[in-house]
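Colleague: Next come a sequence and a model predicted from it.
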Amino acid sequence: MVDISDEYMQARLTKVRTYSLLQLKIGPNYQPRDVRSAEQSKIVREHGRRNMQLQAEGKMALVGPVHDAGALVGIGIFTVPEAEARVLMDADPAVQAGILVCEYATLYGFPGDGLPA
């Protein structure tokens, strides 16, 4: 493992900021992908398009589906305050259709962190 000095750690910790962690869970109208109706497939596709729009606008840093995690089917990390994230997700077509429900938590992270290519 790489050695992390106290000075490096302290300097990095001064850069921590809060993000809004979105947990997307199975809603009352959820249908698994392999048996999903054409109508629900269209709604889920528009949900994905909207997520890409939120990323392009810089409001969502990370988003994606989760597999084999029970009721948890997706996560997202918002760069906006939780209140704004809630408003944005309340307008999401899959949430409005009862396909997905949202839960939120505060995530502490380092600006610029990301997934490796």
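Modeller: On my side now, so go ahead.

Colleague: only C-alpha atoms for contact and neighbour calcs from this point on.
Modeller: Fine.

Colleague: State the helix or strand in which the residue positioned nearest the centre of the chain lies.
Modeller: The centroid of the chain falls nearest to Gly76 when counting by CA atoms, centre = their mean (0.8 Å). Using DSSP states H and E, Gly76 sits within strand 72-78.

Colleague: next, the one to line up against it:
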Amino acid sequence: MRLLFLPAILLLAATFSTAYAGDENDKYDAALAEELGADDYGMRSYIFVMLRTGPADAEITDAERRNELFAGHFANIRNLAEEGKLVLAGPLSNGTNERGLYVLNVETIEDAQALMENDPTIVAGVFTAEYINFYGSAALMKLNDIHAKIQKTAVQ
């Protein structure tokens, strides 16, 4: 009886594994993967930027000056998104020195640094930026398209 049971289990396992692999491969969209720059794992490289409180943050107390700097900061974010360079951005509110983050669609840290040179809050020292190579899902490249469809009010 044991001898018959083992081949039956092996046949059943082979059937399920073949069926599962077929279903998984049927989901793959080669054109979308190519459009998003995905590798075989559906992943790609980005540059992650961590914004931290800068040395001049406490020194810039004039409300008009801060508003001007942050208006430029948000304008830079919008420009980067429109150019397809910004994948994700947002503030952090953990009460520490970490203030925000970006995920950038650029090849190198030097490319990311060049983009951040246009951000008035970094230029003024309100923020400093740390640059890190990041490997994540290529699906992030669709995030801005989706966000535009669900955003009711734009940040000014």
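Modeller: That came in fine, so what should we check first? Here the structure is a predicted model, which means the values were calculated and not measured.

Colleague: Next, the TM-score between them, please.
Modeller: After superposition, the two chains reach a TM-score (TM-score structural alignment, normalised by the length of the first structure) of 0.79; 108 aligned residues with a CA RMSD of 2.4 Å.

Colleague: Grab the nearest non-local neighbour of the residue nearest to the centre of the first structure.
Modeller: Closest residue in space to Gly76 of the first structure, ignoring its immediate chain neighbours: Val63 at 4.1 Å, by CA to CA, 6 or more residues apart in numbering.

Colleague: Hmm, Ile77 and that neighbour touching each other?
Modeller: Yes. Taking CA atoms under 8 Å as the definition, Val63 of the first structure is a contact partner of Ile77 at 6.5 Å.

Colleague: Can you pick out the residue with more neighbours from those two?
Modeller: Ile77 (22 against 19; other CA atoms under 10 Å).

Colleague: corresponding residue for the more buried one in the second structure?
Modeller: Using TM-score structural alignment, the partner of Ile77 of the first structure in the second structure is Val103.

Colleague: Could you do Ser37 of the first structure as well?
Modeller: Matched to the second structure by TM-score structural alignment, Ser37 of the first structure sits across from Ala63.

Colleague: Could you identify the helix or strand that succeeds the lengthiest helix in the second structure?
Modeller: Scanning the second structure for the helix with the most residues, using DSSP state H, yields helix 2-26. Reading on from helix 2-26 of the second structure to the C-terminus, the next helix or strand found by DSSP H and E is helix 30-36.

Colleague: Let me know whether His73 of the second structure touches Thr121 as I believe.
Modeller: Yes. Proximity of His73 of the second structure to Thr121 meets the contact threshold set by CA under 8 Å, at 6.1 Å.

Colleague: quick one: which of the two has more around it?
Modeller: Taking neighbours as other CA under 10 Å, His73 of the second structure and Thr121 compare with Thr121 leading, 23 against 18.

Colleague: Please verify my assumption that the more buried one contacts Ala71.
Modeller: No. Checked against CA under 8 Å, the pair Thr121 of the second structure and Ala71 is beyond contact range at 9.4 Å.

Colleague: Ala71 of the second structure versus the aligned partner of Tyr104 of the first structure in the second structure, what's the distance?
Modeller: Using TM-score structural alignment as the criterion, Tyr104 of the first structure maps onto Tyr131 of the second structure. For Tyr131 of the second structure, the distance to Ala71 of the second structure equals 23 Å [CA to CA, to the nearest Å].

Colleague: Which residue ranges of the second structure form helices?
Modeller: 2-26, 30-36, 63-82, 109-116, 120-123, 143-150.

Colleague: quick one: buried residues of the fourth one?
Modeller: It stands for helix 109-116 of the second structure. 109, 112, 115-116 (16 or more other CA atoms under 10 Å).
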